[in-house]
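A.B. asks: I would like the atomic coordinates for the input below:
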Amino acid sequence: MREYTQLYIGGGWTDPATGAVIEVVSPHTEEVVGRAPEGSPADMDRAVAAAREAFDDGPWPRMSPAERGEALGRLAAAYEARQAEMAETITAEMGCTLAFSQLAQAPMAHAVLSYYAGLGDSLVVESERQGLFAPITVRREPVGVVAAIVPWNTPQFLTMTKMAPALLAGCAVVVKPAPETPLDAQILAELVDEAGLPPGVVGIVPAGRESGEHLVRHPGVDKVAFTGSTAAGRRIGALCAEQLRRCSLELGGKSAAILLDDADLDAYIGWLPLTSFIISGQGCIAQTRVLVRRDRVQEVLDRLSEACRAMRMGDPFDPATELGPLATARQRDKVEGYIRLGQEEGAKLVAGGGRRGFERGWYVEPTVFLGDNTMRVAREEIFGPVLVVIPYEDEEDAIRLANDSEYGLGGSVWTRDAERGLAVARRVRTGVCAVNGFLLDPVAPFGGFKASGMGRELGPEGLDGYLEYKSIPRMG
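C.D. replies: This is a model prediction of the structure:
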């Protein structure tokens, strides 16, 4: 049992404004595995005030990028030393397999932090150009105080996609973790403290929706960086628009895996745990539409059914487990509602659809439908291990179906001809479309087209979102 009683605000641990407590419940055992204080609007006010002071009057934004990069390097070193603990904590909180936490949840967060730490020596914040009328100094300055609002599915990775570039840019950051995953965030606060970042540069306040909206509305915040549902993103975007506040939004998805006629099915099936069933389907980039040429549909359904039946479900800490529980009872109920809806819509249930005998824990077995692209189960983000196989006629039809979605976040193309795969991927309107697999790389931009969001994270492009341009013409 991991228990915390204080919040990390202003460079130290402080008592929360209220006695509200978040109880973290294991998605596997349904038992309490930890407790943390729940931040209130008053706590958000204190965190923003500390961040405002750190940005307006403190040393952080006035350091060179190399100095900030060195500080991030200290944080990365501290993070690496507790990476195993971080992975175990995330699995305990939200139920993804420990194997995935050890492969991606903690290591990817560390990789993003290390990447931005390494950019400190090369980041150019001031350059000269000869204008038409006078020499001009062009500066890139930090945007200010950033509110980073993070979901529960990949909490550390998505914290770092915001916090690391914001800090390198010279911003101060208030992180609001989801109430489902406050414990890993408290470990991060300990690491920030250990790394010796100036007071107020990072504040971490786990909280629910009311306090999150208070943070978004706060007049001391200059930018909101949010990852979550498209519905919540629309709300945050509207609030930011009212105040002309900068925001970046990484939202939902309904990504398509396009299996071309020459696709290697063994390769596709082997990638299922990291594509369609990543985090038990609770990934915004999960490829939950499977587009298959009509003459191969039965073959693909047979292979998917076999793979789903063989997929080992259970204790996420068991190394043999391939599919853990869903993160909350609410999420399980939502997914089961969509499974019923799919059958009511006329989709054919080919595999799964139940709990596979689990009486405890929030389990849903991997589920496969045969349907079409007009059904709600093919158009709405379910956020669970539910796939819809959709037949297509030819390559042009496959591309049309892939793009026939309000979302545009992830996707993949499967083919034995890499050049053909690249040509198809170029025509799919998503932020990432991989060939024969899937990958988010810290050096490349990630974000969505259409209702999947606005702005980009990762790569140099992710840093740009935390910098403002200033021109200084010199006429004498």
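A.B. asks: When you work out contacts or count neighbours from here on, use the C-alpha atoms and nothing else.
C.D. replies: Will do.
A.B. asks: what about the closest residue to D441 other than its chain neighbours, how many neighbours?
C.D. replies: Take D441 and drop its neighbours on the chain: the residue closest to it by Cα to Cα, 6 or more residues apart in numbering is L458, 7.6 Å away. Using other Cα atoms under 10 Å, L458 has 24 other residues around it.
A.B. asks: can you check T321 too?
C.D. replies: 17.
A.B. asks: Let me see the contact set for it.
C.D. replies: 97, 312-315 (Cα atoms under 8 Å, 6 or more residues apart in numbering).
A.B. asks: just M1 next, same as before
C.D. replies: 32-34.
A.B. asks: Please check the residues you listed and keep the buried ones.
C.D. replies: If you count burial by 16 or more other Cα atoms under 10 Å, the buried members of the contacts of M1 come out as 33-34.
A.B. asks: Using a markdown table, lay out the contacts of M1 together with secondary structure and distance to R355.
C.D. replies: Shown next, in a markdown table, are the contacts of M1 (DSSP: H, G, I helix; E, B strand; the rest coil; distance: Cα to Cα, whole Å):
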| residue | secondary structure | distance to R355 |
| --- | --- | --- |
| V32 | strand | 22 |
| V33 | strand | 23 |
| G34 | strand | 26 |
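A.B. asks: Let's compare: structure for the following, please.
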Amino acid sequence: MITYDKVFIGGTWTEPSNPELLDILSPHDESLVGRAAQARPADVDRAVAVARAAFDEGTWPNTPPAERIAVVRRLNSLREARAEEIAAVITAENGSAGWFTRAGQPSLTRQAGAYLKAAEDLAWEETLTPTDPAATVRSVVRREAIGVVAAVIPWNSPFSASLAKIVPALPAGDTVVLKVSPENSLSMGLLAELLAECGLPAGTISVLPADRETSEHLVSHLDVDKVAFTGSTGAGRRIASIAGQQLKRVSLELGGKSAAVVLPDADLARFTAGLAFSCLLNNGEACIAQTRILAPRSRYEEVVAAVQQGVESLKVGDPRDPDTFIGPMVRRDQQQRVRDYIETGIKEGARLVTGGPQVPAGLERGHYVTPTVFADVDNSMRIAQEEIFGPVLVVIAYDDEDDAVRIANDSEYGLSGGVWSADEQHALAVARRIRIRTGTGTVTVNGAPIGFDGPFGGFKAGGLGREYGFAGLDTYLEYKTVTI
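C.D. replies: This is a model prediction of the structure:
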């Protein structure tokens, strides 16, 4: 069992303002996995104060960019050395299947590498060539750190979400207060250990597991200059409101109800093989999961049968078992929420193809949901419009390509999506039609994984701003123009 009885403030393990420890229970069988201290507003105040002092004193923001990048590379190397341990802890506390937490470790290396290459290639200061040859004034453009960043992340993929914010913020020269979910107190304790080793100056970063009330105290803090948030759309709206009132920088990576458009010429065997990873990754608790499957009427029942076969082939059970693909929901209330949505789908008149609201046999003790597929779904139904965040898929029929694009675009969200076709160029053309203003920010073709060099993020209720690569790094920088 793992115990963290202190909170990590400014690089030092510190006595919490409230000594009571939170029990971290296994979503698989509700056994005790560990205990951890939880931050309260007084701890947030201390963390922000040391971050503010560290930034204003200039030790970290005035460190040469190459040295800041080297520290973050050291952090990534330390993480790689403990990758198996990290994966096991996330599986224990979150219920994420072991295949997912292990596969995520090399992805983190690629994610960090894209950010760091962008930082290495960045012109931190450049003199612009005047557009008027006769001009006597020259402009020098500097890219400088924003200041104190409040990074707030959800529970479903803690290392990916936290490093997506830490890795660009630190090379930019910002100081960071990372607020993590109570469910992830153990894995984020491991992250704090790595941060303590990598060579950051005192005050540069804090890691605070805390509840929503404490999170709001952080994002409302007047000494915070930017909020970087990943989580629900409802919480994102609240944070955007607070940031707007204070005119502080904000970036939001929010929810999704992504569409997988199966074109008439799609290879269904290939689609079925990719379905698990595109539609049901991380037990379905993933904002990018393509949970709306759009199928042509000419092949509708064939697609429904393929989805049913693919879902029923996946093993549900102990997330530590290497054969398990789908583990439990993170909490009991999340399990009930998903089961309620399944009941809603039945009441709405959708056809239950497989699964249902019943708990899988033999898995009554944990927070398990039976993977479920609905057919004959209208895109106006709640199960087609609302983010369920569990292993529930809906199959929606379309008449022609125009209709498919219309349905894909008909969503409050705009985070992710996919197109499946035997003709890659045709799939790319359809992906382009899932439009920027009414569509989605990230589209994959034939199940390709999301890359880290290009920008990632959503439109509409899917978010505000971008992560990964140069676009992600840029959200942690301010531009200053000096004229001479």
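A.B. asks: care to give me the TM-score?
C.D. replies: Comparing the two superposed chains by TM-score structural alignment, normalised by the length of structure 1, the resulting TM-score equals 0.97, with 473 aligned residues with a Cα RMSD of 1.1 Å.
A.B. asks: related to what we said a few turns ago, how about the contacts of T321 of structure 1, which pair is most distant?
C.D. replies: Between any two of the contacts of T321 of structure 1, the greatest separation by Cα to Cα is 11.0 Å, found for T97 and R312.
A.B. asks: for the contacts of T321 of structure 1, which one is nearest A78 of structure 1?
C.D. replies: T97 (23.9 Å).
A.B. asks: The nearest residue to that closest one once chain neighbours are set aside in helix, strand or coil?
C.D. replies: Among residues not flanking T97 of structure 1 along the chain, P316 sits closest, at 4.2 Å (Cα to Cα, 6+ apart). Going by DSSP: H, G, I helix; E, B strand; the rest coil, the secondary structure assigned to P316 of structure 1 is coil.
A.B. asks: Next: the one 5 residues further on.
C.D. replies: Using three-state DSSP, the three-state assignment for T321 of structure 1 comes out as coil.
A.B. asks: Quick one: map it onto structure 2.
C.D. replies: For T321 of structure 1, the aligned position in structure 2 is occupied by T324, per TM-score structural alignment.
A.B. asks: Please tell me how far that match sits from G95 of structure 2.
C.D. replies: Taking Cα to Cα, to the nearest Å as the measure, T324 of structure 2 falls 11 Å from G95 of structure 2.
A.B. asks: Tell me which stretches of the stretch 251-400 of structure 1 form strands.
C.D. replies: Taking DSSP state E, counting those that start in this stretch, the strands of the stretch 251-400 of structure 1 run over residues 256-259, 289-293, 348-351, 367-370, 386-392.
A.B. asks: and the end-to-end length of stretch 122-138 of structure 1?
C.D. replies: For stretch 122-138 of structure 1, the first-to-last residue distance is 17 Å (Cα to Cα).
A.B. asks: ditto for stretch 283-293 of structure 2
C.D. replies: Rule used - Cα to Cα; the end-to-end distance of stretch 283-293 of structure 2 is 17 Å.
A.B. asks: Any idea how far that stretch is from the middle of the chain?
C.D. replies: 12 Å (Cα atoms, centre = their mean, to the nearest Å).
A.B. asks: which residue numbers in structure 1 go with it?
C.D. replies: Using TM-score structural alignment, the residues of structure 1 aligned to stretch 283-293 of structure 2 are 280-290.
A.B. asks: One more: stretch 63-79 of structure 2?
C.D. replies: Under TM-score structural alignment, the match for stretch 63-79 of structure 2 in structure 1 covers residues 63-79.
A.B. asks: how about the helices in the stretch 351-476 of structure 1?
C.D. replies: In the stretch 351-476 of structure 1, helices defined by DSSP state H, counting those that start in this stretch lie at 376-379, 395-403, 418-427, 459-464, listed in chain order.
A.B. asks: and stretch 219-233 of structure 1, which stretch of structure 2?
C.D. replies: If you align by TM-score structural alignment, stretch 219-233 of structure 1 falls on residues 222-236 of structure 2.
A.B. asks: Closest to the centroid, which residue in structure 2?
C.D. replies: The C-alpha lying nearest the average C-alpha coordinate of structure 2 belongs to A161 (Cα atoms, centre = their mean; 4.8 Å).
A.B. asks: What's the match for it in structure 1?
C.D. replies: Going residue by residue (TM-score structural alignment), A161 of structure 2 aligns to L158.
A.B. asks: Distance of its match relative to Y338 of structure 1?
C.D. replies: Counting by Cα to Cα - L158 of structure 1 and Y338 of structure 1 are separated by 27 Å.
A.B. asks: Any idea how far the helix or strand containing H217 of structure 2 is from the middle of the chain?
C.D. replies: Secondary-structure element containing H217 of structure 2, defined by DSSP states H and E: helix 212-220. Computed by Cα atoms, centre = their mean, the chain-centroid distance of helix 212-220 of structure 2 equals 19 Å.
A.B. asks: which residues sit against the helix or strand just after it?
C.D. replies: As assigned by DSSP H and E, the chain's next helix or strand after helix 212-220 of structure 2 is strand 226-230. The set of residues that contact strand 226-230 of structure 2 without belonging to it, under Cα under 8 Å, 6+ apart, is 146-154, 161, 165, 219, 236, 243, 248-254.
A.B. asks: if you set the cut-off to 6 Å instead, what comes out?
C.D. replies: Outside of strand 226-230 of structure 2, the residues that reach it under the criterion Cα atoms under 6 Å, 6 or more residues apart in numbering are 149-153, 248-254.
A.B. asks: same question, stretch 161-179 of structure 1
C.D. replies: Residues from elsewhere that reach stretch 161-179 of structure 1 (Cα under 6 Å, 6+ apart): 51, 55, 61, 68, 113, 142, 144-152, 201-208, 463, 466.
A.B. asks: can you check stretch 68-78 of structure 2 too?
C.D. replies: Under the criterion Cα under 6 Å, 6+ apart, external residues in contact with stretch 68-78 of structure 2 comprise 171, 198.
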